[in-house]
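Participant: Make a model of this:
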Amino acid sequence: MREEDQDLSSDPRPTVLLGRRLRFEEAPGLAMLLLGKRGAALKLDASEVSELGTPCLQVLLAAAVTWRTDGEAFSLANPSPEMLATLAQIGLDAGALNSEGRPE
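Facilitator: So this is what the prediction gives:
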């Protein structure tokens, strides 16, 4: 996972590019990365995700709730087909990982 230097669209939010494999061993690092971004709007680029394990999904869901509670925007951009399939298997869609933040 790494922070993108340039956003993929006109969206001014910082973008974090998620890694290809989000498995058990990546969950602590993902959690720390996201905690370091808390307090500001954030976009996650999920275009390269080929594996999404339950622990990383839990981290992402908790982050979405945290950002929503904080009133900050949190979004998942470009989810890969593999990520969408994993979410669908457990009855979720990419919208579960989005928060609009505070109204202007």
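
Participant: going forward, measure contacts and count neighbours with C-alpha atoms only.
Facilitator: OK.

Participant: what about Trp67, neighbour count?
Facilitator: If you count neighbours by other CA atoms under 10 Å, Trp67 ends up with 24.

Participant: Thr66 too?
Facilitator: For Thr66, the neighbour count with other CA under 10 Å is 17.

Participant: Go ahead and list the helix or strand containing it.
Facilitator: Element membership of Thr66 [criterion: DSSP states H and E] is helix 54-70.

Participant: can you pull the buried residues of that helix?
Facilitator: Across helix 54-70, burial judged by 16 or more other CA atoms under 10 Å covers Pro55, Cys56, Leu57, Val59, Leu60, Ala63, Ala64, Val65, Thr66, Trp67, Arg68.

Participant: Next, the structure of the following sequence, for comparison with the previous one:
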Amino acid sequence: MSALDGANSITLPDDLSGAFCEALKADLLARRGQPLELDASNVVRCGGQAVQLLVSAKRSWASDGQPFAIVNPEADFIRIVQLTGLQDELFPESGADT
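Facilitator: Below you'll find the model as predicted:
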């Protein structure tokens, strides 16, 4: 069952590099104003640009009053986000900082 009932869902690829960021940005913009869930179960590589994009998206959804969640984060993805210092931004409820 989805963490966000009725949410749109995007399954993120294993490599969130700069090349994928433009496509993800367009997909996010197309879904703005609706609940959104990003499945991060495949992500093992992620660049700083992608982390910044995800933080920006989460903030945008919050300002719109819409639910936004990143679910099933792979351990490698969590470690990358921790290195940026933005784990509390993306995973405030998960305790991913341990």
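
Participant: coming back round to it: so can I have TSV of the buried residues of helix 54-70 of the first structure showing distance to Arg38 of the first structure?
Facilitator: TSV is the format used below for the buried residues of helix 54-70 of the first structure (distance: CA to CA, whole Å):
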residue	distance to Arg38 of the first structure
Pro55	19
Cys56	17
Leu57	18
Val59	13
Leu60	13
Ala63	9
Ala64	11
Val65	12
Thr66	8
Trp67	7
Arg68	11
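
Participant: hmm, back to that, can you work out which other helices and strands pack against the helix holding Thr66 of the first structure?
Facilitator: helix 27-36, strand 73-77, strand 99-100 (3 or more CA pairs under 8 Å, 6 or more residues apart in numbering; DSSP states H and E).

Participant: let's see it at 10 Å
Facilitator: Applying 3 or more CA pairs under 10 Å, 6 or more residues apart in numbering; DSSP states H and E, one finds that helix 54-70 of the first structure makes contact with strand 21-22, helix 27-36, strand 42-45, strand 73-77, helix 81-89, strand 99-100.

Participant: Pick the most deeply packed of these.
Facilitator: Of all those, strand 42-45 carries the top mean neighbour count, a mean of 23, counting by mean count of other CA atoms under 10 Å.

Participant: can you tell me the mean distance of that strand from the second structure after alignment?
Facilitator: Following superposition, strand 42-45 of the first structure is found to deviate from the second structure by 0.4 Å on average (mean CA distance after the TM-score superposition for the first structure).

Participant: Read off where that strand ends up in the second structure.
Facilitator: Residues 36-39 of the second structure are the counterpart of strand 42-45 of the first structure, counting by TM-score structural alignment.
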